[in-house]
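> this one's sequence-less:
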């Protein structure tokens, strides 16, 4: 049964590194969450390493620039691993061919920038759907519109037998008080229609391999999995992924699951147990908000 804690410091001595989610844990899509930032700074001050592990469909440099604008300081983290980078490895090694159709917002164009992790990368060309050999999905064209509006394009793609590379498995995120759709919702619809999807990001293994590689690059290659704590607010992404990787996990209920689990900003034991029972996962630890 999960253990409810009130601060990261209650359990942090057991760990040398954190794989910490961003959206819903460290920021709300608009601004940094001060208590979370302070908790990460305190962990690093005692010698811990922090990998920001995010399902953002963008390169880590773009994410670093974004969170700086939100007010997340550099001394709160050591490195960043994104689902976008994990998916880009597959793209530039030829998983879809050369000609791809992009479903996503213009701000995600950084996904198609060259990647130094791949030797002799495939030359990728963005083309109309009628000419595509595969689909890259970084999210809906309009995150506020139901993904069902994409059925015409997805039906054409499915009829042509195109594979979708999904760079963001998140279904939804909360930007401040507004909920938005993500790439996972588009990919789920495509699979329901009979389309094939290559998934990257939490809960899938490639992004955890990326996180371990980033940790090694940051000078901590010797940290064993039992000394790594995953933190996140997504039960089907952060929690599921960590448990599949056999990592301990701290579930932040004040993000996506706040309405189902929290009372006055804190996880209410009966509601939490009912939620975890429905979802079928049992995180090692649970906290209202990262602090």
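Here it is on my side, so go on. Only a predicted model underlies this, so the values are computations on that prediction, with no experimental measurement involved.
> For the rest of this, base every contact and every neighbour count on C-alpha atoms.
Fine.
> For the chain, just list every one of the helices.
34-45, 60-70, 83-92, 151-159, 183-192, 205-217, 240-244, 258-261, 269-279 (DSSP state H).
> will you turn the ones you listed into TSV that also has distance to residue 230 and mean neighbour count?
Shown next, in TSV, are the helices of the chain (distance: least, C-alpha to C-alpha, whole Å; neighbours: other C-alpha atoms under 10 Å):
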stretch	distance to residue 230	mean neighbour count
helix 34-45	13	19
helix 60-70	18	16
helix 83-92	15	25
helix 151-159	34	16
helix 183-192	21	22
helix 205-217	10	19
helix 240-244	6	20
helix 258-261	19	17
helix 269-279	17	14
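> would you turn those helices into JSON lines with distance to residue 129?
Formatted as JSON lines, the helices of the chain follow (distance: least, C-alpha to C-alpha, whole Å):
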{"stretch": "helix 34-45", "distance to residue 129": "42"}
{"stretch": "helix 60-70", "distance to residue 129": "27"}
{"stretch": "helix 83-92", "distance to residue 129": "17"}
{"stretch": "helix 151-159", "distance to residue 129": "7"}
{"stretch": "helix 183-192", "distance to residue 129": "15"}
{"stretch": "helix 205-217", "distance to residue 129": "27"}
{"stretch": "helix 240-244", "distance to residue 129": "32"}
{"stretch": "helix 258-261", "distance to residue 129": "39"}
{"stretch": "helix 269-279", "distance to residue 129": "36"}
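> Take this one as well and set it beside the first:
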């Protein structure tokens, strides 16, 4: 049974560390949520460790610069683990070959910058699709266009037997009032067409392995029972927590605001939340409208 809480402080003393989603929990793609920033600052002041766990297809350094610009200061978190870092490691270890076709926005090409932690990295060359050994997908070329528009490229890729490396398993995000498609939506379509996709972000194990390693670098690694995952993605944050056997706090005012009838600044309606969770076949430990 999911417990609806009013403040993270109601439960924070039970945990030594929190794996916290960014988009939808700490910010809306345009600016930070001040209450969420204060909640994490207070958790840290009480001795808790905050790992920002994001499906962003970029390095932690890039994410740190981005969120600083959104109003999320360094003092409200300890370390960052990104889907981009986990996926880049796999790419430089040769997961999709050396000659790759890139899908994403121009700004996402920083994905191919050298990664020092990989010894003897696979040399990566960006090539046209008909010359590629694999695909690296950081998202659609146009995040506002439906992934179906990429069907011709994906059909050619499937025909050639190419594996698609998905750098961000999220399906959608809301940037302010605008909804955008992510790499996960492209990978989902590719798999439905019969193609093969590799995933490295939530809810898949590689990013949790990375998060634990980065948490351990701060000191002793807490037991799983002392870690809570916080996020608004039922199929990513909450499913990932369930797969890792750690507690979870579902933020209903993000992606599922309409389904859970969570008004701005408010709490989910109990009946709507129950129906949504039953359909999703998920039982987060806790739920609240917005992180505070």
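Happy to help now that I have it. Note that the structure is a prediction, hence the values are computed from the model and not measured.
> circling back to that earlier point, mind checking which of the helices of the first structure is nearest residue 119 of the first structure?
Closest approach to residue 119 of the first structure among those (C-alpha to C-alpha): helix 83-92, 9.0 Å.
> Start and end of stretch 234-250 of the first structure, how far apart?
11 Å (C-alpha to C-alpha, to the nearest Å).
> what's the offset of it from the middle of its chain?
11 Å (C-alpha atoms, centre = their mean, to the nearest Å).
> Just the residues contacting it, thanks.
Outside of stretch 234-250 of the first structure, the residues within contact range by C-alpha atoms under 8 Å, 6 or more residues apart in numbering are 21, 169-170, 202-205, 208, 225-226, 228-233, 251, 255-257, 279, 281, 283-287.
> can you rerun that using 7 Å?
202-204, 225-226, 228-232, 251, 256, 281, 283-287 (C-alpha atoms under 7 Å, 6 or more residues apart in numbering).
> what's the answer for stretch 48-61 of the second structure, then?
Contacts of stretch 48-61 of the second structure (C-alpha under 7 Å, 6+ apart): 16-22, 44, 77-85, 111, 138, 167-170, 201-202, 215.
> Narrow the contacts of stretch 234-250 of the first structure to those that are buried.
Taking 16 or more other C-alpha atoms under 10 Å as the criterion, what is buried in these is 202-204, 228-232, 251, 256, 281, 283-287.
> Tell me which entries of these lie within strands.
Members of these lying in strands (criterion: DSSP state E): 228-232, 251, 285-287.
> in those, which two residues are the furthest apart from each other?
Once C-alpha to C-alpha is applied, these give 228 and 287 as the farthest pair, at 17.2 Å.
> Roughly how far does residue 14 of the second structure sit from residue 224 of the second structure?
12 Å.
> same question, residue 274 of the second structure
From residue 274 of the second structure to residue 224 of the second structure the distance is 26 Å (C-alpha to C-alpha).
> got it, and residue 251 of the second structure?
Counting by C-alpha to C-alpha, the gap from residue 251 of the second structure to residue 224 of the second structure is 20 Å.
> Also residue 123 of the second structure?
37 Å.
> And residue 208 of the second structure, by the same measure?
Residue 208 of the second structure sits 11 Å away from residue 224 of the second structure, going by C-alpha to C-alpha.
> Residue 97 of the second structure now?
Distance from residue 97 of the second structure to residue 224 of the second structure, by C-alpha to C-alpha: 35 Å.
> swap in residue 87 of the second structure?
Separation of residue 87 of the second structure from residue 224 of the second structure (C-alpha to C-alpha) stands at 24 Å.
> hang on, the earlier thing: quick one: which of the helices of the first structure is nearest residue 133 of the first structure?
When the helices of the first structure are compared (using C-alpha to C-alpha), the closest one is helix 151-159, at 9.4 Å.
> What are the contacting residues of that closest one?
190, 194-195.
> and of the buried ones among the contacts of stretch 234-250 of the first structure, the nearest to residue 143 of the first structure?
residue 256 (16.2 Å).
> who touches that closest one in this structure?
233-234.
> Would you check how far apart it and residue 136 of the first structure are?
25 Å.
> again with residue 283 of the first structure
With C-alpha to C-alpha as the criterion, residue 283 of the first structure and residue 136 of the first structure are 32 Å apart.
> same deal with residue 287 of the first structure?
For residue 287 of the first structure relative to residue 136 of the first structure (C-alpha to C-alpha), the value is 35 Å.
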